[in-house]
Every structure is written in structure tokens, then in C-alpha cells.
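Enquirer: need the 3D shape of this:
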Amino acid sequence: MLENHPSLRASAADAFRRLGCREVLEADNSGEALRLLQDRGPVQVVLCGLWLVGVEGLAFLRRSRGLVESVILHGWSPPELRQAALQVIRRVGLELLGEADTPLQPELLRELLGKRSHAAPQPNRQSFDCPVESAVRKGLTEGEFTAYYQPKFDIASGSVTGVEVLARWRHPTRGLLLPSDFMPVIERCCWWDELLFALLEQGLALQSLLKSQGYPLTFSFNLDASQLAVPGLDERVEARVRSHRLPSSGITFELTETAPLEHAAISLDNMARLRRSGFGLSIDDFGVGFSSLQRLCQLPFTEIKLDASFIRGLGTHPTCVAVIESTLVLARMLDMTVVAEGVETRAQHRQLLDMGCTQGQGFFYSESLTGLELTSRLAASHPVPVG
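Expert: As a prediction, this is how the structure comes out:
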């Protein structure tokens, strides 16, 4: 239970216990809640007070992957904050049981918990069993983490314009693991740099090979906000790029928009240095958080990645169309590129093309590929399903 009002928290905890919950953990802020989850292990349900749905609350929901199975949102907040919370919940892969006003009604709580019980009478603990830290550290040390590549496409021509480099773990006994299986440990232990530079080395080697074969693709790597808070990031990145004799202009770093910047002065300096060195900077998940326009004004971004939730809303939610159209206009005025994430259908592709969006990414074009699969696809020049 994540609720800062003592009396509301006490009454809600009593309601949970009366409904048969074996153990109820209470926290009045997101930091305390994360510490409880890390110390006591995963839980089935989190009651999250909507007052927390700001930068702090979104950070909690984002970091709860692997520690929480389902969420009940509690209380009132402005519609735009509520919508941001719903988008983060979907992105992280949590099950949203529903929303409850204050004071919490036991009948409604019983109904919401019943939805979870009906969907999963026996909790599948394996679905959010995270590897222990020693296993992840061993995997990083022994090169078990491998790069996969999610292509970005020119929406009009169907040609591949670049790739986003994604992490996969070739576990010696569990097979290929997705980020949801190991990112909670990476995040908890702050091993972002170890993962980034492992992927950077693999990605740059492939980029150099593809360039020599006549495919000068842009490669994008994900950065966590905490990495920008450490001086010298630009120097370490530049050293790796120089060793592969690649131009910095062919490399972009994506920063997730919902992540708060730590040590703002150092972070701003790191970003400015990366831009001065010629690297591209992309604001990922654009539209999900609250600082989109502010960050565009303050930080030297070159690319906007529209969150997939807006693409899913095409054809059903006119507001999504308005957001996409206004973002495209804004990007043109700021001389920035827009990439539409999560394109999954022909109808979405067609509508984005009609709206003037030039780049897309998603399963309609391609799933993530190994380096060999990407190389083979480019060599075969298979047409992309457009039209």
C-alpha cells in the first residue's frame, strides 16, 4: 500500500486484511515502497495513491517491474496525470485491476481483487522471479548479454533508416531472456554502464560492418537518466566510437522521458558535450511524462520518439491524432525528426503516412533481429509491406 495519508492508509490496510490478504505492507512514499519490495520480495497487488502520480510516482511504477503483479489506483488526480500513470502501467506490463475513490469502499475493493483472482487463481510467481544479483553480474562479466536490433523504417519507401539496440540475456540454463526478466536487477544495482558498454561494443562492430557493405544505418542506444549524472560519459563513449572509426553523427542516444534527471547541472553538461561531439539525442516515450515541452526547450534533442500509446489510439481516439499532428508540426519548427513507436497495423502505417510522419518502428515493419538476421535482411533487400 502506497498512501501518504495515515488515516486512509490505516483504513485501507484494515480492509485488505478483512478480505483475507495474508500480508499487507505499508509505505508513505515511493522510496520506502521500493525498499520494502526489494527487502520482502514481490507482491501481488499495490494500492497506489494517485497523489503520487508525478515524477516520483511514475518512477516508482517504472521501477516496480518484476516486483509487482497488479495495481489499483486510489484517489483523485488531474486527468493528464492519471493518463500518464495508465500509460506507464501498460508499458511496464503491470495488470491494472481498476481505480478506487477515497474513502476506499470494501465492496469495491473485493470486486477489484476478485478480478485478479478470476484471471489468475494461482499466482504465477515465475513470471516475476528476477535472477539474483550474482547471476546478472556473472552474465555481464562473461558476455552473456547480447544486442538485438529493432529496425526503424522510412514510412514512405519502406527502407531501413536505422536500428534501436536492445538488450537480451542468453542465460546458460534459462535460454533467451527479455529485459523484463533482468532489468529490475540492473536498475536496483545501477549497472546501466556495464550493460550500455557491452551493447555499445557489439552495436558499433555491427555498424562498422554494415557501413563497409554499403548500409550506413544510424544506431540508437538507450541511456538511463542516472548515467548522465556522472561526469565524463561523453569521453568514454567517444573513445569507443573512435576505436571503431565511426562518425558520431551515426549514433543516437535515447533518453526515456519519464525518468527524472539527477544532478541537473552535470546531466545538462553531459548532454551538451554529446551533442557538441556530433551524437544525436532522442527523447523517448514522448508524451508520457510531464516535462516534454520543458525538456525540448532546455535540452539539445535532435529526435522525438512518439510513445506507442498514441499510435494505438489512431482511429479510435481523436485526441491521439491531435497529439501526433501537433508533435509533427513542433518537430518541423525545431528541425527535429519524429519516430512513431509501436506501429503494428497497416491502417496505422497509412494514417501516419498521410499525416506526414516520416519514420516508424514496430512489429508491422519488423520484430527485433539478431545481427546476422539484420545483415541478411539488408542484403536480401526484402520489400517492407507498405501501401
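
Enquirer: please count neighbours and contacts with C-alpha atoms only from this point.
Expert: Fine.

Enquirer: now Ile72: closest residue in space, sequence neighbours ignored.
Expert: Nearest residue to Ile72, sequence neighbours excluded (CA to CA, 6 or more residues apart in numbering): Leu47, at 4.8 Å.

Enquirer: now the second one, please; I'll put the structures next to each other:
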Amino acid sequence: MRATVIHAPHDIRVAEVPDPTVRMSTDAVVRVLRACICGSDLWAYRGESARQPGQRIGHEFLGIVEEAGADVRLRKGDLVVAPFVWSDGTCDFCAEGLTTSCPQGGFWGSVGSDGGQGEAVRVPFADATLVKLPAEAAGDDRLLTALLALSDVMGTGHHAAVGAGVKRGSTVAVVGDGAVGLCAVLAAKRLGAGRIIALGRHQARTDIAKLFGATDVVAERGEAAVDAVRELTRGQGARAVIEAVGTEQSMRTAVEITRDGGAIGYVGVPHGSGTGLDLGVMFDRNIALRGGVAPVRTYIPELLADILNGTIDPSPVFDRTVGIEGVPDGYRAMDERTALKVLVTL
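Expert: Just a heads-up that it's a prediction; the model follows:
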């Protein structure tokens, strides 16, 4: 089968790899219909996170169950979506909803695992990991695209909004105009935010933010952005702030635009040498920090219901489509910021 592998920085290839097979009675093999490229994949692409030459890559996909182990309740032909981490569904962390801390869990594309950007994937703990989708969705391209966002970006944006304490009537500021930041805008709107300030400089992206519910856009960066947000909030800042980038500068901005007594929900994958956090400032101003890697599997059922009933539609974050052979071009486009998020159809 064909799958995406990484050999070195800026060296993404599509190669023949062994077909996945059921190894354990709790495994399933999923034939991928839709996959995509994540902003976090770019850290490996740019050489900022280590990968072994020839390692599989990609962690977002949905598809059809092709084969199921003896202990799997899902059946051949079921349409399913996979969160970006598999989990056993039985440990203490899974019971608490923190599926990303499952001791037997793992990330697609990690050493020794299948990556999501390929024609098929072996899924450990299939019943605990996969979520069954309505069969009729397979014939609806727009709906399939919206459902694919459940594998990562929609759930991650929701996790940030929950961490920031967004509730009905909240004033929210979102730092980051990537797919996760935009989905965080959508998540904040879904939770009833009264005002949503999106920080971003690219009009195509801030137009999506407005579509998703942003009431204000701040195009400035650094201290100018802080001043702009404070001007919009009577000098106080936003009570709920979402950090969806992961750089020292973005976190510093998040802290500075947070209202005293407010909270930051952070989901930007940290990179760089600094954190942008000053605990003394946060202590003095009673600012809370909550977030981290999103337990997307826990959020899928509630978000799925709202996609199916039309309450939310995250599909606009996908602005370019390629086939499996076009994945290397998709990486280049996202790296050059000529694409927001690349959809892969198989």
C-alpha cells in the first residue's frame, strides 16, 4: 500500500509500505477515506522534532473498517473516525476522560506505529479508540470533511476553550489563526461566548474566524496586539484566552491579554527554548493556566452530535485538497503558508 513517510527535514515521500494486519484480537484495520496534514506535522518537516528516516507520519484520518479482531464489536464496513491517540478505554486515565495519558496508548506516526497519511491503518484497541459514524456520511463530501476535523483540530480547539473556562457570555481572545485557533473560535461560539477576539494577520484566515463567530479581529502582534485587545476590553483584557501557537511570543501575548482572575487554555504544541511564562506575573494577577494535549476521544461524541445536526461546521479550515501522491506538495504549501490545512483524499 501507499503511505507517507519522512526521511529528513523537507523530505516527505509517498512510498510502498507493508499492508497493515490484525495482530491482536482488539485490533482493526481501517481503509482510509480522508486524512490531512496538521500544523504540528510541520515541526518534523522543518527538522524541529526528531524522526527516523522512513518513519510513517500523520495522525488524522477517518475511513472504513476492513478487518476486525475477534474481540472487536465494530464490523467490516463501518465508517469510523480516529482520534490522534489510541487508548485502551479501561485504565484509570481513560475512565477520567484523559485518554492521552493511557499507559497503553500511543500516537499515530510514532516509532513502530502506522501513520494516518496512508491508504490503511492498523488501530489498536479499536472499540475504545474509534468512533462509529453514520454510514450515509460516506456519500457526503462536505460532511466527511467536517467529520475529519474531529480527529484533532475541532477537539483540540474545544479543549482550549474548556481550559480557558469559556461559558455563556464570556469575552474570549484567541491567539493563533491556524486550524486549531480557528476551531477554538468555533468552540468558543458553541459554548456561548458573547465576544470573541481573534488575533491573526492573514485575511483569508480571519475571514474564517468571522464565519466561525469572531466579533473582532486584531491584526497586530506583540505589544501592539496587547494594546489593541486591552482597548477592546476597557483596559482589562479577556477573561478567557486561548493560546494555539506554542511559541514564547504567543504565550507571552496570551498572558498579557488575560484579565486578572482569568484563565489561559493552551494547546499550541510548545517549541523553542523559552515558555513566555512569568509565574510571578501570573501569581500576582491570579491567572490560571490549563490545557495541554487534547483528549480528543473524550470530546468526539458531543462534537459529533453538533456536526450532524448542523450546529457547527469546521470544514472551512480545509482549504486545499490533494490525493495521496500530492501529500509532499501539501507539506510545502502549509510550510510556505499558502495553505491553511491540507485535506488528503484516498
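
Enquirer: could I get the TM-score for this pair?
Expert: Remark: TM-score between the superposed chains equals 0.32 [TM-score structural alignment, normalised by the length of the second structure]; 199 aligned residues with a CA RMSD of 7.1 Å.

Enquirer: hmm, back to that, and the residue nearest to Ile72 of the first structure, how many neighbours?
Expert: When neighbours are defined as other CA atoms under 10 Å, Leu47 of the first structure has 20 of them.

Enquirer: would you indicate which residues of the helix or strand where it lies are buried?
Expert: Using DSSP states H and E, Leu47 of the first structure sits in strand 43-49. Within strand 43-49 of the first structure, the residues scored as buried using 16 or more other CA atoms under 10 Å are Val43, Val45, Val46, Leu47, Cys48, Gly49.

Enquirer: for stretch 166-175 of the first structure, same thing?
Expert: For stretch 166-175 of the first structure, using 16+ other CA under 10 Å, the buried residues are Leu166, Ala167, Arg168, Trp169, Arg170.

Enquirer: make TSV from these and add distance to Ala85 of the first structure and secondary structure to it.
Expert: Listed next are those as TSV, based on distance: CA to CA, whole Å; DSSP: H, G, I helix; E, B strand; the rest coil:
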residue	distance to Ala85 of the first structure	secondary structure
Leu166	24	strand
Ala167	25	strand
Arg168	27	strand
Trp169	29	strand
Arg170	32	strand
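
Enquirer: which two from those end up farthest apart in space?
Expert: Leu166 and Arg170 (13.0 Å; CA to CA).

Enquirer: what's the span of stretch 189-198 of the second structure from first residue to last?
Expert: Stretch 189-198 of the second structure has an end-to-end distance of 12 Å (CA to CA, to the nearest Å).

Enquirer: what's the burial count for Ser180 of the first structure?
Expert: There are 16 residues near Ser180 of the first structure, going by other CA under 10 Å.

Enquirer: roughly how far apart are it and Arg9 of the first structure?
Expert: 30 Å.

Enquirer: and for His118 of the first structure?
Expert: 26 Å.

Enquirer: going on from whichever strand or helix holds Asp260 of the second structure, what's the next piece of helix or strand?
Expert: According to DSSP H and E, Asp260 of the second structure maps onto strand 258-266. On the C-terminal side of strand 258-266 of the second structure, the nearest following helix or strand under DSSP H and E is helix 279-284.

Enquirer: identify each buried residue in that following helix, please.
Expert: Buried-residue list, helix 279-284 of the second structure, by 16+ other CA under 10 Å: Met282.

Enquirer: hmm, who's touching that helix?
Expert: Val255, Ala288 (CA atoms under 8 Å, 6 or more residues apart in numbering).

Enquirer: can you tell me the element Leu330 of the first structure falls in?
Expert: Judged by DSSP H and E, Leu330 of the first structure forms part of helix 318-333.

Enquirer: which strands or helices does that helix pack on?
Expert: Helix 318-333 of the first structure is packed against helix 308-312, strand 337-340, with contacts defined by 3 or more CA pairs under 8 Å, 6 or more residues apart in numbering; DSSP states H and E.

Enquirer: for the last one, buried residues please.
Expert: So the one you mean is strand 337-340 of the first structure. Neighbour-count burial for strand 337-340 of the first structure [16+ other CA under 10 Å]: Thr337, Val338, Val339, Ala340.

Enquirer: and the next element down the chain from whichever helix or strand Lys189 of the second structure is part of?
Expert: Per DSSP H and E: Lys189 of the second structure is located in helix 179-190. With elements assigned by DSSP H and E, the helix or strand that comes after helix 179-190 of the second structure is strand 195-199.
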